[in-house]
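Asker: test case, fold it:
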Amino acid sequence: MGEGVKVCVTGGSGYIGSYLVKKLLAKGYTVHATLRDLKNDSKVGLLKSLPQSEDKLVLFEADIYNPSHFAPAIQGCDFVFHVATPMTHEPNSQYKDTTEAAVAGSKSIAECCLKAGTVKRLIYTATVVSASPLKENGSGFKDAMDETCWTPLNESFRYVYPPDVPFFKDYAYSKTLSEKHILSYGKDENGGMEVVTLPLGLVGGDTLQSFISGSVAACISLITQDEMASKSLNFLNDLLGKLPLLHIDDACDAHIFCMESPSINGRFLCASSYVSLEEMANHYALNYPEFKVKQKYEDGPKRDIKWTSTKLCDKGFVYKYDAKMILDDCIKSARRMGVL
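Answerer: As a prediction, the model looks like this:
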């Protein structure tokens, strides 16, 4: 792999996208990275500052709200990483909401991959928000969380997202429906391209960006008490029973592992740890006594859900970071950024 192989990364300047581009360049791949706006000097500058970018990186302008624009970036590529997702709705667009835009974008990108004729595998950056172990009838949680779990987009889901933050509902709908749709393009259905979806846990660690990501902000919200970040963390906890954690380094390595595997297809949950709010709060209280963790965060309900997903590890992937390392690196990153 590496030399002579072209890959495409949509959303190349984002938290995960930029980290993934850096790793791919370091391994010798030629990377086609898409950004919504090539006139955004900070995002373009971030990618062009990466080692090997001068010879191995090509930037393309493309937006999920204009999904046909991705075709030039995908043309001639061997593998495609679909990382981009719409986070805010553009009201004057052809789509009624972010869900419709995300699904249409996923469909268009999958179609571009098929039409290119060179793409061997499409790897979609999904989220565990699509994999809730909530029971369909709203009677609580299943005993285990694994690849068979899909977030029930019905009345049982309505009770776990805060009504004052419609973003959570929109994000869950867009990512769940997009993942299901993109899986329909898998090898079993069309006989050609392999499709992998990676529902990632709450991603922590360092960043290449000049600000901490929303996921890291959520991880440290037990300390900062940032209102929006705290709502994000509590939403995940209420949706998933506990918190699947994943280091940014492991997240990107998992993407590359799924590309470099001789053959892989289907859905693979991706998280190295599955912890309760209480365990997270206790870690901070024990190891960072200079910060105050509010007691109310330590008294959550006891949930006995087990993380039983082993599909990725069964394929040979090895996580390098456990929960302690992930949370400690979130603290380091936040201190470096001046947030703590």
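
Asker: use CA for all of it now, contacts and neighbours both
Answerer: Fine.

Asker: what does stretch 112-119 contact?
Answerer: When contacts are defined by Cα atoms under 8 Å, 6 or more residues apart in numbering, stretch 112-119 is touched by residues F70, A71, I74, Q75, G76, C77, D78, F79, V80, L122, M193.

Asker: cool, stretch 250-259 as well?
Answerer: For stretch 250-259, contacts defined as Cα under 8 Å, 6+ apart pick out 16, 19-20, 23-24, 79, 81, 121, 123, 196, 198, 200, 203, 264, 270, 317, 319-321.

Asker: mind jotting down where the strands sit in the chain?
Answerer: Assigned by DSSP state E, the strands in the chain fall at 6-10, 30-35, 57-61, 79-82, 121-127, 144-145, 194-200, 202-204, 243-247, 266-267, 273-275, 306-307.

Asker: which stretch among those comes nearest S232?
Answerer: Ranking these by proximity to S232 (Cα to Cα) places strand 202-204 first, at 10.3 Å.

Asker: which helices and strands sit right next to that closest one?
Answerer: helix 214-219, strand 243-247, helix 248-260, helix 323-337 (3 or more Cα pairs under 8 Å, 6 or more residues apart in numbering; DSSP states H and E).

Asker: here is the second sequence; please produce its structure so I can put it next to the first one:
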Amino acid sequence: MEEEREHGGSGRTVCVTGASGFIGSWLVMTLLQRGYHVRATVRDPDNKSKVSHLLDLPKAGTHLTLWKADLMEEGSFDDPIHGCDGVFHVATPTEFSSKDPENEVIKPTVNGVLNIMRSCSKAKTVKRLIHTSTTGTVVIQPQPQSQPEPDQYDESFWTDINFCKAQKMTGWMYFVGKTMAEKAAWEFAEENGLDLITIQPSIVIGPFITPSKPLSIEMSIALITRNERLYPMLTRARAVHVVDVCNAHIYLLEHPQAKGRYVCSSHCFTIFDLSKSLSQKYPEFNIPTKFESVDESLKPIPASSKKLLDLGFKFKYNSDEYDVGDLCSEAIETCREKGML
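Answerer: Purely as a prediction, here's the structure:
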């Protein structure tokens, strides 16, 4: 089965938005390995420092083209999407702090997905659109004292936008933008008859080929770099390996029965679990083990990938064989190789 899927992309043309980013570039690499022809959209194809990691990929010379497109520019995705039979919308502003969140993060996220979808509708060739969402559209809810916490989160949960805006927790603008964008995407898909699948990865960890350090990698190694601003994101968290995220994107494009939202998350943990695992693997970093105002008896709440697994998908980096520290190991090695740690 794995061998058959290896050649599943032969001759097919797909578009990947946000191709120069962490997930986008790894997805492009995986698609090229599987024989797809890839149209990769970036903001500036002539900026070699931002795109050389794509042009250097195996098969890039024969199977990859770069296209200029901007999330905020109406119609700028028309040309790259026209003639494609699949589209992966990965591009998104990943700002966690902004002086003008509404205009710098939220509106571009929502308008971006609608721009892509309008281009898909115009193209008439697109059989399916895979939209990269996040578990940040699922797991952020007020927790009334009187009610028990959920045992797990799944695709039926939606993040409470008003709660995010009121609490203004780390990353609130990203969660609001992504939640509003996904809801707008579902509305557009229904009204225009587009075959849309949304995928909700948790914190994406693993090696990276981008020239700069991705935010989710910053997050995963925050205990090593002592980036305390990001600790709240790790208090009670979920994670998934970049290889599994990209494999899941392609699996959902290719699987005829795929439908709706799919959580993609293999691990759940608390900041104490992460601290313990990293301390054992990397004693040289002297990782903190105590965290102010965080209860040590805190239990993680998983985001369930049951729906994805029931479709036949398998995590390569599953929680039975790899703990959360193992997920971080390739990210740490890549940071060391690139002189970022």
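
Asker: on that earlier part again, can I get the strands of structure 1 in CSV with distance to Y159 of structure 1 and mean neighbour count?
Answerer: Shown next, in CSV, are the strands of structure 1 (distance: least, Cα to Cα, whole Å; neighbours: other Cα atoms under 10 Å):
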stretch, distance to Y159 of structure 1, mean neighbour count
strand 6-10, 33, 27
strand 30-35, 35, 25
strand 57-61, 39, 20
strand 79-82, 30, 25
strand 121-127, 20, 25
strand 144-145, 19, 22
strand 194-200, 22, 24
strand 202-204, 21, 28
strand 243-247, 18, 25
strand 266-267, 26, 20
strand 273-275, 22, 19
strand 306-307, 22, 18
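
Asker: okay, those in JSON lines with distance to N282 of structure 1 next?
Answerer: Below are the strands of structure 1 laid out as JSON lines (distance: least, Cα to Cα, whole Å):
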{"stretch": "strand 6-10", "distance to N282 of structure 1": "37"}
{"stretch": "strand 30-35", "distance to N282 of structure 1": "40"}
{"stretch": "strand 57-61", "distance to N282 of structure 1": "43"}
{"stretch": "strand 79-82", "distance to N282 of structure 1": "36"}
{"stretch": "strand 121-127", "distance to N282 of structure 1": "26"}
{"stretch": "strand 144-145", "distance to N282 of structure 1": "23"}
{"stretch": "strand 194-200", "distance to N282 of structure 1": "24"}
{"stretch": "strand 202-204", "distance to N282 of structure 1": "18"}
{"stretch": "strand 243-247", "distance to N282 of structure 1": "14"}
{"stretch": "strand 266-267", "distance to N282 of structure 1": "32"}
{"stretch": "strand 273-275", "distance to N282 of structure 1": "11"}
{"stretch": "strand 306-307", "distance to N282 of structure 1": "20"}
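
Asker: residues in contact with the residue most central in space within structure 2?
Answerer: Compute the mean C-alpha point of structure 2, and by Cα atoms, centre = their mean the closest residue is P201, 5.2 Å away. Taking Cα under 8 Å, 6+ apart, we find P201 of structure 2 in contact with T132, S133, T134, T135, A239, V240, V245, V263, C264, S265.

Asker: can you do 6 Å?
Answerer: Residues near P201 of structure 2 by Cα atoms under 6 Å, 6 or more residues apart in numbering: T134, T135, C264, S265.

Asker: the second one -> structure 1?
Answerer: Meaning T135 of structure 2. In structure 1, the residue matched to T135 of structure 2 (TM-score structural alignment) is V128.

Asker: can you count the residues close to its match?
Answerer: 29 (other Cα atoms under 10 Å).

Asker: wait, it sits on L198?
Answerer: No - at 8.6 Å, V128 of structure 1 does not count as touching L198 under the criterion of Cα atoms under 6 Å.

Asker: please list which of the contacts of P201 of structure 2 are preserved in structure 1.
Answerer: Using both residues aligned by TM-score structural alignment, their matches' Cα atoms under 6 Å, structure 1 keeps these contacts from the contacts of P201 of structure 2: T134, T135, C264.

Asker: looking at the strands of structure 1, which is closest to S106 of structure 1?
Answerer: Among the strands of structure 1, the nearest to S106 of structure 1 by Cα to Cα is strand 79-82 (7.9 Å).

Asker: which residue numbers in structure 2 go with the closest one?
Answerer: Counting by TM-score structural alignment, strand 79-82 of structure 1 lines up with residues 86-89 of structure 2.

Asker: how about L274 of structure 2, what's its partner in structure 1?
Answerer: Aligned by TM-score structural alignment, L274 of structure 2 pairs with M280 of structure 1.

Asker: neighbours of that match, how many?
Answerer: When neighbours are counted by other Cα under 10 Å, M280 of structure 1 registers 19.

Asker: kindly report the same for P262 of structure 1.
Answerer: P262 of structure 1 has 7 neighbours, counted by other Cα under 10 Å.

Asker: tell me which of the kept ones among the contacts of P201 of structure 2 is nearest to P45 of structure 2?
Answerer: When those are ranked by distance to P45 of structure 2 (Cα to Cα), T134 comes first, at 26.7 Å.

Asker: the closest one touches Q200, doesn't it?
Answerer: Yes - judged on Cα under 6 Å, T134 of structure 2 makes contact with Q200 at a distance of 3.9 Å.

Asker: now the residue nearest to the centre of structure 2: closest residue in space that isn't a chain neighbour?
Answerer: Leaving aside its sequence neighbours, P201 of structure 2 sits nearest to C264 (Cα to Cα, 6 or more residues apart in numbering; 4.5 Å).

Asker: which residue lines up with that neighbour in structure 1?
Answerer: Checking TM-score structural alignment: C264 of structure 2 goes with C270.

Asker: its match and L236 of structure 1: what is the separation?
Answerer: C270 of structure 1 sits 15 Å away from L236 of structure 1, going by Cα to Cα, to the nearest Å.

Asker: so between the two, which is more surrounded?
Answerer: Taking other Cα under 10 Å, C270 of structure 1 and L236 do not tie; C270 has more neighbours (30 against 23).

Asker: how much space between the more buried one and A251 of structure 1?
Answerer: C270 of structure 1 is 7 Å from A251 of structure 1, where distance means Cα to Cα.

Asker: what does L269 of structure 1 give?
Answerer: L269 of structure 1 is 11 Å from A251 of structure 1, where distance means Cα to Cα.

Asker: equivalent analysis for A229 of structure 1, please.
Answerer: As judged by Cα to Cα, A229 of structure 1 and A251 of structure 1 stand 21 Å apart.
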